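K.L.:
here you go, sequence then predicted model.
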Amino acid sequence: MWTMAPTATPRRATFQRTTSETDITVTLDLDAALSLPPATGHGFLDHMLDALARHARIGLEVQATGDLHIEPHHLVEDVGITLGQALNGALGDRRGIERYGSAFVPMDETLAHVVVDLSGRAHLAFEPERLDVWGTAGGMTHYHLREFLRGLCNHAGVTLHVRLLAGREAHHVIEAIVKAFARALRDAVRVTSDGLASTKGLL
């Protein structure tokens, strides 16, 4: 059983998701910075959310609790879902946005490439799950990142392709992917026209 309480103004939205496993509130502003740092109870997840906000140059506040005594899976996935809902709400009808974004990010031995399409259609192609990525980052693995991104894509209507061109250590792999996603998202959400970037006339 979960509840969702949306509020939205142009390019800004707040969503709350409450289940028996997690309680999460996300506020997203695509045009202005927000002041509160992420607070999920999981240090590495907070670090990644902060990196997402900084590199996407968006305002992001996340307040969350979850069953971390079990493992991070439920919290990470549900934060992705709620962030996806907030992104969808903040985008509105998506009129005027650039729609597409692409970014490469290196991190020492690691190189990640992420391509974003704010198409209104959900799809995640996550290449690192087929590779030999080892270790964890604060108990978080690249599989947790996959579920975070899957939840975001499904609830924001985003097509996302994630490629890992080099790297094997989980901390650097996860961080490079998150930063590449952030920088691709920064380009995709930019308002560059008065119309819709679609021959269908709908995103």
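P.N.:
Received, thanks. Numbers count the residues shown, from 1 in each chain.
K.L.:
okay, CA-based contacts and neighbour counts for the rest of this
P.N.:
Fine.
K.L.:
now the strands for this protein?
P.N.:
Counting by DSSP state E, one finds strands in the chain at the ranges 3-4, 7-9, 12-18, 22-29, 59-66, 100-107, 110-117, 123-126, 159-166.
K.L.:
quick one: closest of the ones you listed to Ala53.
P.N.:
If you check each of the strands of the chain against Ala53 by CA to CA, strand 59-66 wins as the nearest, at 5.9 Å.
K.L.:
from Glu71, how far off is Ala51?
P.N.:
Separation of Ala51 from Glu71 (CA to CA, to the nearest Å) stands at 22 Å.
K.L.:
also Leu185?
P.N.:
As for Leu185, its distance to Glu71 is 28 Å (criterion: CA to CA).
K.L.:
returning to that earlier point: more neighbours: which of Ala51 and Glu71?
P.N.:
Remark: of Ala51 and Glu71, Ala51 carries more neighbours, 17 against 12, as counted by other CA atoms under 10 Å.
K.L.:
tell me how many other residues crowd Leu160.
P.N.:
Leu160 - counted by other CA under 10 Å - has 26 other residues nearby.
K.L.:
below is an additional structure, to be compared with the one above:
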Amino acid sequence: MRKAEVTRNTTETKIRLQLTIDGTGQQSIKTGVGFLDHMLELFVRHGRFDLTLVCDGDTEVDAHHTTEDVAIAIGRAFSESLGERRGIKRYGSMLLPMDEALVMTAIDISGRGMAVAELAIPSEKIGQQFDTELVEEFFIAFARELGATIHLHQIAGKNSHHIVEACFKGFGRALGEAVAINQAAPDEIPSTKGTIQ
């Protein structure tokens, strides 16, 4: 099974996590930011990953460091679990409706870390702690650490919670597809270069 354990300690956050890629969607997530916990639970469930994560962050300041550092740690866990990326499908995409919201998510585990988020989230905050600008920060950090190109494009939506939920659910589905083993070529690195770095 493809698994990783990551510990990341800084002056701003202390994170411990265990990830199993080939899971069933089981999770125990405590970041100190309720909305982020909710989004990560959706991500894990829809990707069918197993994740145990605890973060002790400086949420008395705001949720920025916690959100970014959690993304770094999870992205690192995926990178370590995938190793040299042998056998993965590499690409995944999802067009996900969440009530009135519709978001297209696509990922290429290419070795090149970047995220493009074209989102028009109406409110500046969801709940007491979560600034909606942190959605893009999460995916930038995740993409950089995994070495993946991630696109999030909002097609419709007026409710901030629904838009962000569509992003995380869609990303879970797209990433689940990308990390799945290609049964037609389970031992191949999916690149004409022969490497994904």
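P.N.:
Sure thing, it's come through. Note that the structure is predicted; figures quoted are calculated from it, not measured.
K.L.:
make TSV out of the strands of the first structure and add distance to Phe148 of the first structure.
P.N.:
As requested, these are exported to TSV (distance: least, CA to CA, whole Å):
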stretch	distance to Phe148 of the first structure
strand 3-4	18
strand 7-9	22
strand 12-18	14
strand 22-29	14
strand 59-66	14
strand 100-107	19
strand 110-117	15
strand 123-126	11
strand 159-166	12
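K.L.:
of these, which is nearest Phe44 of the first structure?
P.N.:
Nearest to Phe44 of the first structure among the strands of the first structure is strand 59-66 (13.6 Å), distances taken as CA to CA.
K.L.:
distance from the closest one to the second structure after superposition?
P.N.:
Once the two are superposed, strand 59-66 of the first structure sits an average of 0.9 Å from its aligned residues in the second structure (mean CA distance after the TM-score superposition for the first structure).
K.L.:
and that strand, what does it pack against?
P.N.:
Here strand 59-66 of the first structure is seen to pack against strand 22-29, helix 73-91 when contacts are counted using 3 or more CA pairs under 8 Å, 6 or more residues apart in numbering; DSSP states H and E.
K.L.:
what does it contact?
P.N.:
For strand 59-66 of the first structure, the external contacting residues (CA atoms under 8 Å, 6 or more residues apart in numbering) are 21-41, 53, 74-75, 79.
K.L.:
which residues does stretch 15-30 of the second structure contact?
P.N.:
By CA under 8 Å, 6+ apart, the residues outside stretch 15-30 of the second structure that reach it are 1-9, 37, 40-41, 44-56, 70, 73-74, 77-78, 81, 179.
K.L.:
name the residues of it that are buried.
P.N.:
For stretch 15-30 of the second structure, a neighbour-count test (16 or more other CA atoms under 10 Å) marks 15-23, 25, 27, 29-30 as buried.
K.L.:
from the middle of its chain, how far away would it be?
P.N.:
12 Å (CA atoms, centre = their mean, to the nearest Å).
K.L.:
and what of stretch 146-155 of the second structure?
P.N.:
Centre-to-centre, stretch 146-155 of the second structure and its host chain are 10 Å apart (CA atoms, centre = their mean).
K.L.:
contacts only, for the aligned partner of Cys167 of the second structure in the first structure.
P.N.:
Using TM-score structural alignment, the equivalent of Cys167 of the second structure in the first structure is Ile177. Counting by CA under 8 Å, 6+ apart, Ile177 of the first structure touches 105, 112-114, 162, 164.
K.L.:
just give me the closest of those to Val133 of the first structure.
P.N.:
Of all those, Leu164 has the smallest distance to Val133 of the first structure: 9.9 Å, by CA to CA.
K.L.:
what residue of the second structure matches up with the closest one?
P.N.:
With TM-score structural alignment as the criterion, the equivalent of Leu164 of the first structure in the second structure is Gln154.
K.L.:
correct me, but its match touches Met98?
P.N.:
No - distance between Gln154 of the second structure and Met98: 11.3 Å, which falls outside the contact criterion (CA atoms under 8 Å).
K.L.:
of those two, which one has the most company?
P.N.:
Taking other CA under 10 Å, Gln154 of the second structure and Met98 do not tie; Gln154 has more neighbours (22 against 19).
K.L.:
you'd agree Cys151 of the first structure is up against Asp78?
P.N.:
Slight slip there: residue 151 of the first structure is Gly, not Cys. Yes - at 7.1 Å, Gly151 of the first structure and Asp78 qualify as touching, with contact defined as CA under 8 Å.
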